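Colleague: When you get a sec, could you give me coordinates for this:
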Amino acid sequence: MPLFKRQPSVLPGFHLTLGFSLLYLTFIFFIPVGGLLLYTSLMSWEEFWRAISHPQVVASYRLSFFASLIGASINLVFGALVAWVLVRYTFPGKRVVDALIDLPFALPTAVAGIALVTLYASTGWVGQYLEVFGIRVAYTQLGVVVALTYIGLPFVVRTVQPVLEDFESELEEASAALGASRLTTLRRVIFPTLLPALLTGFSLAFARALGEYGSVVFISGNMPYLTEITPLLIVAKAEQYDYNGAAAIGTVMLLAAFVLLIIINGLQWWSSRRFAH
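Modeller: Prediction:
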């Protein structure tokens, strides 16, 4: 009689599907990322530091990270509000609004960039009225934030929306029956449930904005030290056959995004543990 008895797998073909998954990840993720890190490791420290610490590169870091952070923060608030309205209320055109949320997923980013320029240029449909108040969007850092906010909204809405749909309304009713105000119910009952989804949506929107290229390249104006984002600088260096510089900058962005995602995942774990008790 065997000492250990094998438990039947819930899903048939586990080893086969696991092998295909690892093979897919190897070709799609591990080999490209490993190749980038290997190419960068062949550079000397002086070459690497010279490539990543140039003032123009540092300025692009600053714009990319801060604009992505601002855009993801805006989406964190308004994306949650949009998800709340779509789940909790019924109104004419609700299905159309729900479908339009996914427009940044379907619309090519270059087309989105051209559309944003058409809207927010000084002679555009919206920009001409903002110009009266001295507000310029196109070809400024504000335009970069607008573009990154546009492409990140669906990540927050589609992450929070299922959690709201599965939320038990009895919990709100019980909170109200115990005398809690609406603000207290929102803060003590609803918000702890939504917090992991909010952090997930925020991290997805932030990561997506950090690597965005197409929609930003048109509305930013690509002015060095002012409106030049890091992905554009990487492409420019690659087109100039400066592969060392492109690889070095790409490695910095990769490592920075990885560290930030670890921090956000840590916050998710902390929030789930804290509010679970």
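Colleague: rest of the way, CA atoms for contacts and neighbours
Modeller: Will do.
Colleague: Nearest to the spatial middle of this structure, which residue is it?
Modeller: Ala205 (1.8 Å; CA atoms, centre = their mean).
Colleague: Relative to Gly124, how far out is that one?
Modeller: Look at Ala205 and Gly124: by CA to CA, to the nearest Å, they are 27 Å apart.
Colleague: same deal with Pro104?
Modeller: 21 Å.
Colleague: do Gln7 as well
Modeller: Gln7 sits 65 Å away from Gly124, going by CA to CA.
Colleague: out of those two, which sits in the more crowded spot?
Modeller: Gly124 (17 against 6; other CA atoms under 10 Å).
Colleague: The nearest residue to the more buried one once chain neighbours are set aside - how many residues pack around it?
Modeller: Spatially, and ignoring its direct neighbours in sequence, Gly124 is nearest to Thr118 (5.2 Å; CA to CA, 6 or more residues apart in numbering). By the criterion of other CA under 10 Å, Thr118 has 17 neighbours.
Colleague: and the gap between Thr118 and Ile219?
Modeller: Distance check for Thr118 against Ile219: by CA to CA, it reads 9 Å.
Colleague: and if you look at Val259?
Modeller: Val259 is 29 Å from Ile219, by CA to CA.
Colleague: Neighbour count: those two, which is higher?
Modeller: Comparing Val259 with Ile219 by neighbour count (other CA under 10 Å), the higher total belongs to Ile219, at 28 against 12.
Colleague: Please list all residues in contact with that one.
Modeller: 113-114, 116-117, 138-140, 143-144, 147 (CA atoms under 8 Å, 6 or more residues apart in numbering).
Colleague: Show me which pair in those is furthest apart.
Modeller: Across those, no pair lies farther apart than Ile114 and Thr140, at 14.9 Å, counting by CA to CA.
Colleague: Of the contacts of Ile219, just say which sits nearest to Ser215.
Modeller: Gly113 (3.8 Å).
Colleague: which stretch of helix or strand covers that closest one?
Modeller: helix 109-120 (DSSP states H and E).
Colleague: to compare against the first, here's another:
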Amino acid sequence: MSRAARRSPGVLPGFGLSTGFTVLYLCLVVLVPLSTLALRSSALSWADALRIVASPRALASYRLSFGASLAAAAVNVLFGVLVAWVLARYRFPGRSLVDAIVDLPFALPTAVSGIALTAVYSRNGWLGRWLEPLGIHGAFSPLGVTIALTFIGLPFVIRTVQPVLEDLDPEVEEAAAVLGAGRWQTFRRVLLPAIVPAALTGFALSFARALGEYGSVVFISGNMPLRTEIAPLLIMTRLEQYDYAGAAAIAMVLLAASFVLLLAINRLQAWTRTRTGQA
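Modeller: So this is what the prediction gives:
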């Protein structure tokens, strides 16, 4: 019976055919463009490549891009889990509208979101006029870059954590309360182990999306070299100057650093799942 079940045809093709199409698709969509990027940057000598990728302007753009992306992803994890909890656990008037608004950054063109955020947080904007007297510059500053990256990355965390919370039976929390656990103890011992892998996945997705963001940041950042210039903008600047090899070299730095960071997050996620399974 088991041998017949293993031989029964499934909906998808067999392993060999499916694997072949998968590898071909990944090669055409991912590996070939990335290999072309590496080939472009190899046109530079080691000295020229080091001069470009380690210039003060490039280092400043790396610090802003990675720092703002990490900060935005961390903020999104904190508030994204809270929003996902509210949407998964409570029923209230307007819930469907709130649930739809969560996906708005997905559908909104990034240039439009950048213009909107700039209008809100600039010196004469709705919020900026109140923040400027307090010394808080919400536009044309690193804070403005972080705000834009937080805006475009929030749905990734919410849509990753929300299904996990919806699948988690509320009776588990009630059982913990009946056994004498407090709210913080229930969250730490029951809810947190279940949502940590999903939260890490949302963090990785939000970070990766923020690192490559261009349209929404280019308006609110001010694009001041050494201060508010992000790495994708520096790449675009070199492309406009027809310096394709230099742009490819900077892109390779972002690619390598983001790959290492995402790999570390995935390993941490796997370790968390293992510890949760053992517990």
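Colleague: what's the TM-score here?
Modeller: TM-score of the superposed chains, computed with TM-score structural alignment, normalised by the length of structure 1, equals 0.95; 273 aligned residues with a CA RMSD of 1.4 Å.
Colleague: rewinding a little: how about TSV for the contacts of Ile219 of structure 1, with neighbour count and distance to Tyr129 of structure 1 added?
Modeller: Shown next, in TSV, are these (neighbours: other CA atoms under 10 Å; distance: CA to CA, whole Å):
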residue	neighbour count	distance to Tyr129 of structure 1
Gly113	21	20
Ile114	16	19
Leu116	24	15
Val117	27	14
Ala138	24	13
Tyr139	22	16
Thr140	17	16
Gly143	24	15
Val144	30	19
Ala147	30	19
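Colleague: Going by distance to Tyr39 of structure 1, which of those wins?
Modeller: Out of the contacts of Ile219 of structure 1, the member with the shortest distance to Tyr39 of structure 1 (by CA to CA) is Val144, at 30.4 Å.
Colleague: Now do Gly34 of structure 1 against Val217 of structure 1, distance only.
Modeller: Gly34 of structure 1 sits 28 Å away from Val217 of structure 1, going by CA to CA.
Colleague: between the two, which one's more packed in?
Modeller: Val217 (22 against 12).
Colleague: Show me what the more buried one lines up with in structure 2.
Modeller: With TM-score structural alignment defining the correspondence, Val217 of structure 1 maps onto Val218 in structure 2.
Colleague: Do I have it right that that match meets Pro232?
Modeller: No: with contacts counted by CA atoms under 8 Å, Val218 of structure 2 stays clear of Pro232, the gap being 9.3 Å.
Colleague: so who does the closest residue to Val146 of structure 1 other than its chain neighbours touch?
Modeller: Nearest non-adjacent residue to Val146 of structure 1, counting by CA to CA, 6+ apart: Gly71, 7.2 Å away. Going by CA under 8 Å, 6+ apart, Gly71 of structure 1 touches 145-146, 148-149, 152, 206, 209.
Colleague: Quick one: residues contacting Tyr225 of structure 1.
Modeller: Contact analysis of Tyr225 of structure 1 by CA under 8 Å, 6+ apart lists 55-56, 59-60.
Colleague: Narrow the residues you listed to those that are buried.
Modeller: Buried residues within the contacts of Tyr225 of structure 1, counting neighbours by 16 or more other CA atoms under 10 Å: 56, 59-60.
Colleague: so which of the residues you listed comes closest to Leu255 of structure 1?
Modeller: The closest of the buried ones among the contacts of Tyr225 of structure 1 to Leu255 of structure 1 turns out to be Ser60 (CA to CA; 15.9 Å).
Colleague: Quick check: the residue nearest to Gly124 of structure 1 vs Ala110 of structure 1, distance?
Modeller: In terms of CA to CA, Thr118 of structure 1 sits 12 Å off from Ala110 of structure 1.
Colleague: Repeat that for Ala236 of structure 1.
Modeller: 17 Å.
Colleague: To which residue of structure 2 is Gly35 of structure 1 aligned?
Modeller: If you follow Gly35 of structure 1 across to structure 2 using TM-score structural alignment, you land on Thr36.
Colleague: burial of that match, as a residue count?
Modeller: Residues near Thr36 of structure 2, counting by other CA under 10 Å: 12.
Colleague: need the contact list for it.
Modeller: Per CA under 8 Å, 6+ apart, neighbours of Thr36 of structure 2: none.
Colleague: what about Leu104 of structure 2, neighbour count?
Modeller: Neighbour count for Leu104 of structure 2, taken as other CA under 10 Å: 14.
Colleague: hang on, I meant Thr40 of structure 1
Modeller: Quick note: Thr40 of structure 1 (other CA under 10 Å) scores 22 neighbours.
Colleague: what's it in contact with, if anything?
Modeller: 48, 244, 247-248, 251.
Colleague: Ok, Arg40 of structure 2 next?
Modeller: Taking CA under 8 Å, 6+ apart as the test, what Arg40 of structure 2 contacts is 244-245, 248-249.
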